[in-house]
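K.L.:
Here is my input, please return the structure:
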Amino acid sequence: EDERFFVEDLSRRLLDFLGSRTLFPHELLALADTAERDGGLEQGAADRFLELATSAFALSPDPVDRGWYAELERVSSVAADIGGVGSTHINHLTPRVLDIDELYRRMGAHGIEMIDQIQGPPRWDGPDILLRQTSFRALAEPRLFREGDGRVVQGDLRVRFGEVEARGVAPTPAGRRLYDRLLVEADNRSRNRPDLPREDVLRAVWEEHLPRTDVDMARSDLAYYTFAVRADRPDGAPPGDLVTLLDDGWVDVTPVVYEDFLPRSAAGIFASNLSGESSADASRTSAPRDRDWLSERIGRPVVDPDELYAHQRDASLRAVAAALGLERIALPG
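P.N.:
Model (predicted):
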């Protein structure tokens, strides 16, 4: 439906193709409905559910229509991956790691071809924010293709890759705005100094503009944290504001982990694994997509992640206030 990528005829044919697919068998959907209604499945039904679910995401042995796949690939490799085959599959899995730089180094040392760089914020000696991601390049896997003359031949496709991530603290809206400004600053510096590694430019910008400790991040209201009363807190009457509680050693901080998506980093991952450039007509209209549209499509509300992060922070502050005999604790600003 995005006219920048899909002309009317191709859009119609693609929607017809997608509408003709049956990605999940009726039995699987019925078992899913039963599990949701009853809060689970009996052992036999659960085993059958797992069998059907994993089969639904396996690479199909059916031949891929070479001409149709190539037509979509001229628009985008992502379009071909999604709409060029009659089934679906898991594109990638993303385990979380503690030291993504060490993983990147060791995988390369084992001869695994990695993408050019780790995506996202830089490694530095302050708090990690948002998330950092990297992956090994998509592997060429054997697939059958149906040619225009009906022949079925052996070929390969690069569609599945392994991604890893290291997650940091979730930024507040103010912290996210600062992060976006820092990216712009890093982009400008990189244009002026193309000889400098991108990671070094990012690190320099981070060191100039971000607090070096979690406590200072919390004091500046740049990230979400939960709080707990310290066992070695001072004597006397506690202050009623968070900044003073932090400065005077009344509470400890624990980062709230960022659990959302980071579009620019993910785009870097996908771009590094695509087989070609996308083709778009910027003069045409894009398809409007927002949270309300997504909620309607999936039949469930999509929660604002900031509300979830703030709920964790606020619940911990209420517990601190109760423990210290305070009516409430004032946030920074």
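K.L.:
use CA for all of it now, contacts and neighbours both
P.N.:
OK.
K.L.:
residues near H26, how many?
P.N.:
10 (other C-alpha atoms under 10 Å).
K.L.:
Next: the one 10 residues further on.
P.N.:
Other residues near E36 number 11, with proximity taken as other C-alpha under 10 Å.
K.L.:
which stretch of helix or strand covers it?
P.N.:
Using DSSP states H and E, E36 maps to helix 26-38.
K.L.:
Here is the second sequence; please produce its structure so I can put it next to the first one:
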Amino acid sequence: MAPERTPKQSKPRRGKAAGKAAGKAAPKARPGEQLDHAILRSRPELSALEVAAETGITIDETRRLWRALGFPEFVGEKAYTAADVEAVATLMTFVDSGAVDFDTAVNLTRGVGQTMARLADWEVSALVSRVEEMEAGEEATGSRIGSALRLIDEVNPPFERLLVYAWRRHLAAAVARIEAMGAKDEDLHTIDVTVGFADLVSFTALSNTLDRDEIGDLVEVFESRCQDVVARYGGRIIKSLGDSVLFVTSGAEDGIAVAEGIINVIGRDSKMPDVRLGLASGPVVQRLGDIFGPPVNMAARLTAVARRNRLIVDQNTADLLPATEWENRRLPARPVRGFGLVEPVAVRRR
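P.N.:
Alright, predicted model coming up:
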């Protein structure tokens, strides 16, 4: 049984630990610490025990939340800030109100941590070149740290507002998808979709011949073009793995439109590798921003047997297409890992 937690106030508490931290004179920061302070807006001056004492939760709960965010534990170190106290206290207000239980709060925290970690890496990699440009031009400050600090001041405030806006829009879209994709009444996590998997051909061999910048450019072009095509037909990219993209659409015809679009913008471009696509339809389970189920596995397996710049589908997807508009052709049966012998289907418009 988890240790009993002390009830908390609805607003972040400020106890002795935070008071002492706020009253201390901050030592002169090293260059790297200047960036940390500019981003965090406070300095790490609290231990995990002090965070727990300030927020009224147990040390085990503090560590669970910290790990869920994706950070290593700091045993006995002054690694936490006043902002960390505020974040924990704010989170615990809707736990204590009964809106969610603590395990759900940890689950949500894990989602935030994974999403923000990737976004932060994305943002930094996108802005590094801008820092280099600033230092090489008339905006030079004399150091990369100086340019980075200036960029943080200019970019972060509006970017934070953009984050909240984008989250609201995506939350509304996610709720609408549950209804539009036919969530089962008995399990709102289960939806009927068409799953697509796009895979670059011979990417490993090709990447061995490219330098790091060329590999990065190739992956960026592949992912951005796939994103544009998927969004155009109302689909959603679930995840990208460098040389492959997993996406879903609400219907089979939209899935085929996405697949054909990816072939046109990737496979028909002589500067890009060839691409193979597989589609499978059926119920999938949504968990932690990902999807699971036989259609996901089938779509991935079908790409392994598809020809270059071609699409093949499973029988479920073919059955969803109007017979008056589409014709299909069964391909020779072949072994598919996890499914035994499978007859893929090639489809085309009449």
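K.L.:
Quick TM-score on the pair, please.
P.N.:
With the length set by TM-score structural alignment, normalised by the length of the first structure, the two chains reach a TM-score of 0.20; 109 aligned residues with a C-alpha RMSD of 6.1 Å.
K.L.:
sorry, back to before: what packs against whatever helix or strand comes next after the helix holding E36 of the first structure?
P.N.:
Per DSSP H and E, the first helix or strand lying C-terminal to helix 26-38 of the first structure is helix 43-56. If contacts are counted by 3 or more C-alpha pairs under 8 Å, 6 or more residues apart in numbering; DSSP states H and E, helix 43-56 of the first structure sits against helix 26-38.
K.L.:
mind listing what's buried in the helix it packs on?
P.N.:
28, 31-32, 35 (16 or more other C-alpha atoms under 10 Å).
K.L.:
Now tabulate the residues you listed in a markdown table and tack on distance to A321 of the first structure.
P.N.:
Below are the buried residues of helix 26-38 of the first structure laid out as a markdown table (distance: C-alpha to C-alpha, whole Å):
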| residue | distance to A321 of the first structure |
| --- | --- |
| L28 | 49 |
| L31 | 46 |
| A32 | 43 |
| A35 | 41 |
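K.L.:
Which SSE is immediately downstream of the helix or strand encompassing D84 of the second structure?
P.N.:
Using DSSP H and E, D84 of the second structure sits in helix 82-96. Going down the chain from helix 82-96 of the second structure, the next helix or strand is helix 102-136, by DSSP H and E.
K.L.:
burial measure for F270 of the first structure, as a count.
P.N.:
Residues near F270 of the first structure, counting by other C-alpha under 10 Å: 17.
K.L.:
ok, now how distant is it from D214 of the first structure?
P.N.:
Taking C-alpha to C-alpha, to the nearest Å as the criterion, F270 of the first structure is separated from D214 of the first structure by 31 Å.
K.L.:
other SSEs contacting the helix holding E36 of the first structure?
P.N.:
Counting contacts by 3+ C-alpha pairs under 8 Å, 6+ apart, helix 26-38 of the first structure packs against helix 43-56.
K.L.:
So which bits of the helix it packs on are buried?
P.N.:
49, 52-53, 56.
K.L.:
Is it possible to get those out as CSV so that each row also shows distance to A70 of the first structure?
P.N.:
As requested, those are arranged in CSV below (distance: C-alpha to C-alpha, whole Å):
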residue, distance to A70 of the first structure
F49, 34
L52, 30
A53, 29
A56, 24
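K.L.:
Pick out whichever of those residues sits closest to S190 of the first structure.
P.N.:
Proximity of those to S190 of the first structure (C-alpha to C-alpha) peaks at A56, which lies at 44.4 Å.
K.L.:
now that closest one: how far from F49 of the first structure?
P.N.:
11 Å.
K.L.:
Break down the stretch 101-250 of the second structure into its strands, ranges please.
P.N.:
190-200, 236-240, 244-249 (DSSP state E, counting those that start in this stretch).
K.L.:
Show me what the longest one packs onto, helices and strands only.
P.N.:
Helices and strands in packing contact with strand 190-200 of the second structure are listed as strand 244-249, helix 252-262, strand 275-287, helix 294-305; criterion 3+ C-alpha pairs under 8 Å, 6+ apart.
K.L.:
Would you mind telling me which of the ones you listed is nearest A105 of the second structure?
P.N.:
strand 275-287 (14.8 Å).
K.L.:
which other residues reach the helix or strand just after the closest one?
P.N.:
The first helix or strand that comes after strand 275-287 of the second structure along the chain, using DSSP H and E, is strand 290-292. Residues from elsewhere that reach strand 290-292 of the second structure (C-alpha atoms under 8 Å, 6 or more residues apart in numbering): 238-239, 284-286.
K.L.:
Report the buried members of those residues.
P.N.:
Neighbour-count burial (16+ other C-alpha under 10 Å) applied to the contacts of strand 290-292 of the second structure gives 284-285.
K.L.:
List just the nearest of the contacts of strand 290-292 of the second structure to R64 of the second structure.
P.N.:
Nearest to R64 of the second structure among the contacts of strand 290-292 of the second structure is Q286, at 23.3 Å by C-alpha to C-alpha.
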